[in-house]
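In: Below is the sequence, then the predicted model.
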Amino acid sequence: MKELSSLEKNFDEAHGGLTQYAALEEANRCLFCYDAPCIKACPTSINVPSFIKKIASGNLKGSAQVILDSNPVGASCARVCPTEELCEGACVLNHAEKPIKIGDLQRHATDWARENEVTLFEAAPSNGKKVAIIGSGPAGLSAARELCRLGYAVTIYEAEAEAGGLNQYGIVSFRLPQHIVQWEVEQVKKLGVEIKTNHRVGDNISVDELVNNYDRILIAVGMNTVPNLEIEGETLNGVYDAIDFVKSTKNVITRNFVGKSIAVIGAGNTAIDAATCSIRLGATQVQIIYRRTANEMTAYPFEYDFAKQEGVEFRWLSLPKRIIGDDEGNVIGLECVRMELGEEVEGKAKLHEIKESNFIIQVDAVIRAIGQTRHIELIEQFGLEHKRGIVEVDQETLQTSNPKVFACGDVIYGNGYGDATVVSAAQQGKDCAYAIHRQFESISEIA
């Protein structure tokens, strides 16, 4: 039990917030630029100088209001946004000294609002229109919040037992604690949004029911499961889907990884999460196996640095060929082949296997983290145009091939709109809400 308690503690939030004194000191470093590049760098266009100035003057409620007015999931984004590449990366102080710790200041203000249980927003009077949202992740929650502020009755349908989507289940607890996500969910519910959990469209409620009972529908589902590696040994005991693996740590901290050697296949942000989770579950060796080099990995640089600090090892230019099991069906090894980069085709180097370069790594478990599949079945139930599960939308309105249905977030990622970040999903949710409202206004359907 003592060991288990230690493992549980490993999943406490890794980065502590600023003290009141530190926040004031940091806020007073800001130059409060008139034409602030940090605002332009934020996908949700948070007025960064304004919220920082309010912290400097002791107005934390006003600061939180500025943040959350632009970004309904601003408390989560304060923890998981790639600020080094966005607002902080654009800070003018990068040219002279260290940039302002915008993410930490954002967390300071939103934490104050959460801890003091303040009410920041109210729903507008009803306009008589109803919108159904499928998915309660950052895109769905943001859309719901904005629609309520425009007078719509909103119902969210969520397949899981808890609302929050990616933020609730897909991001490790030591980066984003669940109580932060649940606070953001509660802020949306307080506006009158009904969230029906354990409701999977196609099972608990049909597409026809949604189409017939709501004026507009917004699809804001995220990604699906991790695809198979399509190699021998994937059915052995000890082979995990990275998404399911991270999700499992939200409920039960297992001792199964203590003292074990783990291989994580892939080099994106989910692979980093799976690897760092494994370390915190007591694994003595964790290796990320990636067929390309560090230059091609999709994980953010700060995620890569964090993983190295945690003790994760990286094997570049290595391609898994076979998972090896013992007589009882348990994983005992991973056979790989070394790769080399060849000529470039359309800006990307081709990969070639090096002959007779196979090698075996002794491991006790293998975690697949090679991207995620799409919710094609759901998309096709609505009869929407898509490309391999990426819903086709109008780039300006986010309207699908069905005029009554809109889409945002990961379900449209890959068609040139936005990127796969929480903050981008939040902005798309807002964009969808405004597009739905404009559509009703243009056809004079709102009395």
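Out: In hand now; what should we look at? Residues are numbered from 1 along each chain as shown.
In: Every contact and neighbour count from this point should use C-alpha atoms.
Out: Fine.
In: who's in contact with stretch 12-30?
Out: Contacts with stretch 12-30, where a contact means C-alpha atoms under 8 Å, 6 or more residues apart in numbering, come from 49, 52-53, 55-56, 100-101, 104-105, 107-108, 173-177.
In: swap that for stretch 323-336, sorry
Out: 231-234, 236-239, 263, 318-322, 358-366.
In: can you do 10 Å?
Out: Stretch 323-336 has contacts (C-alpha atoms under 10 Å, 6 or more residues apart in numbering) with 231-239, 261-263, 289, 291, 317-322, 357-366.
In: related to what we said a few turns ago, let's see if you can find the most crowded of the contacts of stretch 12-30.
Out: The most crowded member of the contacts of stretch 12-30, judged by other C-alpha atoms under 10 Å, is residue 52 (31 neighbours).
In: Drop anything exposed from the contacts of stretch 323-336.
Out: 233-234, 236-239, 261-263, 289, 291, 317-322, 358, 360-361, 363-366 (16 or more other C-alpha atoms under 10 Å).
In: So which of those belong to strands?
Out: Those of the buried ones among the contacts of stretch 323-336 mapping onto strands are 239, 261-263, 289, 318-322, 360-361, 365-366, per DSSP state E.
In: Report the distance from the longest strand seen in the chain to the chain centre.
Out: Ranked by residue count and defined by DSSP E, the top strand of the chain is strand 331-345. Remark: strand 331-345 is offset 28 Å from the chain centroid, using C-alpha atoms, centre = their mean, to the nearest Å.
In: Likewise for stretch 64-78?
Out: Distance, centroid of stretch 64-78 to centroid of chain: 15 Å (C-alpha atoms, centre = their mean).
In: and if you look at stretch 188-197?
Out: 21 Å.
In: hold the first one in mind and look at this next one:
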Amino acid sequence: MGDIADIAAGRLSADELSQNFKDMYPPLDPRQAGIEASRCYFCFDAPCMEACPTGIDIPNFIRKIQTENYRGSAIDILTENIMGGACARVCPTEILCEEACVRTTQESKPVTIGKLQRFATDWLMETGEQPFERAASTGKKIAVIGAGPAGLSAAHRLSMLGHDVVVFEAKEKAGGLNEYGIAAYKVPNDFAQEEVNFILSLGGIEIKYGQALGKDISLAGLKAEYDAVFFGGGLGAVRSLGLDDENVSGVYNAVDFIAQLRQSSTKTDVPIGRKVVVIGGGNTAIDMAVQAKRLGAEEVTLVYRRGPDAMSATHHEQEYAQINGVTIRHYAKPSRILSSDGVVTGMEFEYTEIGNDGKLNGTGETFTLQANMVFKAIGQVFVADPVTEEAACLEVQDGRIVVNDDKATSISGIYAGGDCILGGEDLTVAAVQDGKLAAHAIDKYLSA
């Protein structure tokens, strides 16, 4: 990051950083899990199940926790969502299963489904058991591009169905956003890699690292060599602010910084500025802002162009940032980067308002914030070039891959899922479901 005034590593002691980046929420112990499970009504037509993108039988897994059948509970979860451990930690349950919980309407306190899911899946993973088995070998070989949630979910289910899978991953580790893109306090203690190892322990899955599509491998090449291909490469680029001097020292992409932070075991080697500005309104912006504060930044301000209801980060996430010392300012958009001698010194913002036509307009009034680090978290975009090569050109619409309900692309034998597809929900749990559905569709395709 270079030597920039007011940016330094180790602003806090190792003990303080360790405390700041420990588990976001302490796990339930067996007694707590039993008490919480007893709050479930075990609804016959459970609305929480309808709200779960992967269709986990929530009342059933909770009932098994209540009867201390932890193994059975975990298998119920993992059968539908093989990354149930990560999803229990990062899934926005407050707007999915827990929001739909009948308890919510009665006493404004849903059953903490996410914590119960974590309890069961953690219990099983700690035993070291791999509860799933592979079917008899089909002799078929499938290529999976990307070792993120969608790719790993597809690979695991395809292996269970008896196929051999080779996963091509551009980075040095598997896990995708679970490894590189989520706040360290949400998935601490190398859990992401533990979950990857659990998935791979099924067998029949090989991961080749340092294999980037469009550089080391091609879609057409994989299509020719393998019986089917699944693309789960996610989003590969970050949106630009479109301002002058955007590349001055001190202006960073939040996703890149979070990835660096996640790979640091102690956090003592991660530099942070005294005054930090984060631009954006999604989970990445919240994660970046909270982690900047926890690294020792004195002032952290998150600025979003619209109001709180328009932020893609949930109200729960917004509140969490605020109670962690982050100031959130709404209705302001970046208008100018302030710098001196090639180093950022602050940001100028223009106040915004919603017009009668519903469009966002600038008011002409501005304000400035001092900053020695500015983080862009205004969304990511899909890099379509590697999947639109002449020899294997997938249909792309609105910057995403077009798929049908089976996650099949416009080319027979090639499937896709996760953030890269049109209509994708940009959620880990949704990516896992895409991979699972695609795996069954691929199995059907190969059996035809």
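Out: Received, thanks. Here the structure is a predicted model, which means the values were calculated and not measured.
In: Could you tell me the TM-score of the two chains?
Out: The TM-score (TM-score structural alignment, normalised by the length of structure 1) is 0.93; 431 aligned residues with a C-alpha RMSD of 1.5 Å.
In: Tell me the buried residues in the longest strand of structure 1?
Out: 331-340.
In: Residue 359 of structure 2 - how many residues pack around it?
Out: 8.
In: In a markdown table, list the ones in strands among the buried ones among the contacts of stretch 323-336 of structure 1 along with distance to residue 410 of structure 1.
Out: Shown next, in a markdown table, are these (distance: C-alpha to C-alpha, whole Å):
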| residue | distance to residue 410 of structure 1 |
| --- | --- |
| 239 | 26 |
| 261 | 32 |
| 262 | 29 |
| 263 | 27 |
| 289 | 25 |
| 318 | 28 |
| 319 | 27 |
| 320 | 27 |
| 321 | 30 |
| 322 | 31 |
| 360 | 36 |
| 361 | 34 |
| 365 | 29 |
| 366 | 26 |
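In: which one of these is nearest residue 396 of structure 1?
Out: Among these, residue 289 lies closest to residue 396 of structure 1 (C-alpha to C-alpha), at 39.2 Å.
In: where do the strands sit along the stretch 201-350 of structure 2?
Out: 205-209, 228-231, 237-238, 251-253, 272-273, 275-279, 299-303, 327-329, 332-340, 343-354 (DSSP state E, counting those that start in this stretch).
In: Oops, could you answer that again for the stretch 1-150 of structure 2 instead?
Out: Counting by DSSP E, counting those that start in this stretch, the strands of the stretch 1-150 of structure 2 are 7-8, 141-145.
In: Most tightly packed of the ones you listed?
Out: strand 141-145 (a mean of 27; mean count of other C-alpha atoms under 10 Å).
In: Which residue in structure 2 aligns with residue 191 of structure 1?
Out: Here residue 191 of structure 1 is matched to residue 202 in structure 2, going by TM-score structural alignment.
In: Tally up the residues packed near residue 223 of structure 2, please.
Out: Close neighbours of residue 223 of structure 2, defined as other C-alpha under 10 Å, add up to 19.
In: swap that for residue 444 of structure 2, sorry
Out: 10.
In: likewise residue 227 of structure 1?
Out: Using other C-alpha under 10 Å, the number of residues around residue 227 of structure 1 comes to 14.
In: my guess is it meets residue 265, correct?
Out: No - Residue 227 of structure 1 is beyond contact range of residue 265, at 11.5 Å (criterion: C-alpha atoms under 10 Å).
In: Please narrow the contacts of stretch 12-30 of structure 1 to those residing in helices.
Out: 49, 52-53, 55-56, 104-105, 107-108 (DSSP state H).
In: need those in a markdown table with distance to residue 303 of structure 1, can you?
Out: Below are those laid out as a markdown table (distance: C-alpha to C-alpha, whole Å):
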| residue | distance to residue 303 of structure 1 |
| --- | --- |
| 49 | 27 |
| 52 | 26 |
| 53 | 30 |
| 55 | 28 |
| 56 | 30 |
| 104 | 17 |
| 105 | 20 |
| 107 | 19 |
| 108 | 22 |
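In: So which residues of the stretch 151-300 of structure 1 form helices?
Out: In the stretch 151-300 of structure 1, the segments counted as helices under DSSP state H, counting those that start in this stretch are 165, 178-190, 207-213, 242-248, 269-280.
In: rewinding a little: and the following helix or strand past the longest strand of structure 1, what does it pack against?
Out: Per DSSP states H and E, the first helix or strand lying C-terminal to strand 331-345 of structure 1 is strand 348-353. Secondary structure elements in contact with strand 348-353 of structure 1, counted by 3 or more C-alpha pairs under 10 Å, 6 or more residues apart in numbering; DSSP states H and E, are strand 331-345.
In: so the strand it packs on versus strand 261-265, what angle?
Out: For strand 331-345 of structure 1 against strand 261-265, the angle by axes from the mean of the first three to the mean of the last three C-alpha atoms, to 10 degrees is 30 degrees.
In: show me what contacts the alignment partner in structure 1 of residue 418 of structure 2?
Out: Mapped onto structure 1 by TM-score structural alignment, residue 418 of structure 2 lines up with residue 409. Residue 409 of structure 1 is in contact with 135, 137-140, 219-223, 417-429, counting by C-alpha under 10 Å, 6+ apart.
In: Now list the buried members of those.
Out: Neighbour-count burial (16+ other C-alpha under 10 Å) is assigned, among the contacts of residue 409 of structure 1, to 135, 137-140, 219-223, 417-419, 421-429.
In: Now, those residues that are in helices?
Out: Reading helices off those with DSSP H, I get 138-140, 422-429.
In: would a markdown table of the residues you listed with distance to residue 2 of structure 1 be doable?
Out: What follows is those, written out as a markdown table (distance: C-alpha to C-alpha, whole Å):
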| residue | distance to residue 2 of structure 1 |
| --- | --- |
| 138 | 36 |
| 139 | 40 |
| 140 | 40 |
| 422 | 36 |
| 423 | 38 |
| 424 | 41 |
| 425 | 40 |
| 426 | 40 |
| 427 | 44 |
| 428 | 45 |
| 429 | 44 |
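In: Go through these and say which is closest to residue 32 of structure 1.
Out: Comparing those against residue 32 of structure 1 with C-alpha to C-alpha places residue 423 closest, at 22.4 Å.
In: and that closest one, what pairs with it in structure 2?
Out: The equivalent of residue 423 of structure 1 in structure 2 is residue 429 (alignment by TM-score structural alignment).
In: Residue 242 of structure 1 now?
Out: Per TM-score structural alignment, residue 242 of structure 1 is aligned with residue 254.
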